[in-house]
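1. With the sequence up front, the predicted model follows.
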Amino acid sequence: MLNELRCEACSKDSIALSETERQSLILELDNWVIVERDGIPQLEKVFKFKNYKQAWHFSNQVSELAEQEFHHPSILLEWGKVTVTWWSHSIKGLHKNDFICAAKCDEFAGQ
């Protein structure tokens, strides 16, 4: 399972996942979508909460995960809603690390 894995070091020499690999991995996630911005595929999900404090708490959990895995997403915190977007900046695409971190975000949201 993705949420049990750890991120591996990713550099500009790493290879982005192919379309087939991305489509296979996204099947292991819950309601994440692949969006493309400026030609870069990104993994994104909107999480909904009852209030700002719960959304803030979730954002902090994602931030702590990012530091632990040394892999950092875009996090948009709003009242009752957090949008998390993962992609690998160094390769301008998606890496398995993005899917690992997405799976871990789903665990936080379920708590």
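-> In hand now; what should we look at? Numbers count the residues shown, from 1 in each chain.
2. contacts and neighbour counts: CA atoms only from here.
-> Fine.
3. Tell me who's in contact with residue 17.
-> 93, 94, 95, 96 (CA atoms under 8 Å, 6 or more residues apart in numbering).
4. What's the local residue count around the first one?
-> Neighbour count of residue 93, defined by other CA atoms under 10 Å: 20.
5. Hmm, residue 26 is touching residue 96, no?
-> No - using CA atoms under 8 Å, residue 26 makes no contact with residue 96, being 10.2 Å away.
6. okay, now the one to match up with it:
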Amino acid sequence: MPDLYELKCEACHADAVKVTASESADLMASIPEWKVINVDGIDQLQRTFTFRTFKQAWAFSNRVAELAESEGHHPAILLEWGLCSVTWWTHKIKGLHKNDFICAAKTDQLLD
């Protein structure tokens, strides 16, 4: 089976199925630096990346934005001095879909 970062997001619609707790646990093994948070009852994947300068964090946030556009799936990106927090979830289903895990894994690859 290919690594998550090698997969492509699939088109998602309002009746798409959220990942189960078991599926989520299995997928989390591929992205151990990420955590599941719950905001207003909605599970989301979040990771904060640390950089030495604002400019490095800014450049990384731009790479995340380019990834989002290419995948057609868009995260919340918070840019601060030396930090870039990225949060993935599927807005249409108000929770986590496999696409979110794929994009989290692809986000990790942007560090290389």
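-> Received the coordinates, thanks. The structure displayed is predicted, hence computed values, not measured ones.
7. Can you tell me which of the contacts of residue 17 of structure 1 lies closest to residue 15 of structure 1?
-> Checking those against residue 15 of structure 1 with CA to CA, the nearest one is residue 95 at 7.5 Å.
8. So what does that closest one match up with in structure 2?
-> Matched by TM-score structural alignment, residue 95 of structure 1 corresponds to residue 97 in structure 2.
9. In structure 2, what residue corresponds to residue 9 of structure 1?
-> Using TM-score structural alignment, residue 9 of structure 1 pairs with residue 11 in structure 2.
10. likewise residue 86 of structure 1?
-> Applying TM-score structural alignment, one finds that residue 86 of structure 1 aligns to residue 88 in structure 2.
11. Now do the nearest residue to its match once chain neighbours are set aside: how many residues are near it, please.
-> Nearest non-adjacent residue to residue 88 of structure 2, counting by CA to CA, 6 or more residues apart in numbering: residue 75, 4.7 Å away. Number of residues near residue 75 of structure 2 (other CA under 10 Å) recorded here: 22.
12. Report the contact partners of the corresponding residue of structure 1 for residue 75 of structure 2.
-> Under the alignment (TM-score structural alignment), residue 75 of structure 2 maps onto residue 73 of structure 1. Contacts here follow CA under 8 Å, 6+ apart; on that basis residue 73 of structure 1 touches 66, 84, 85, 86, 87.
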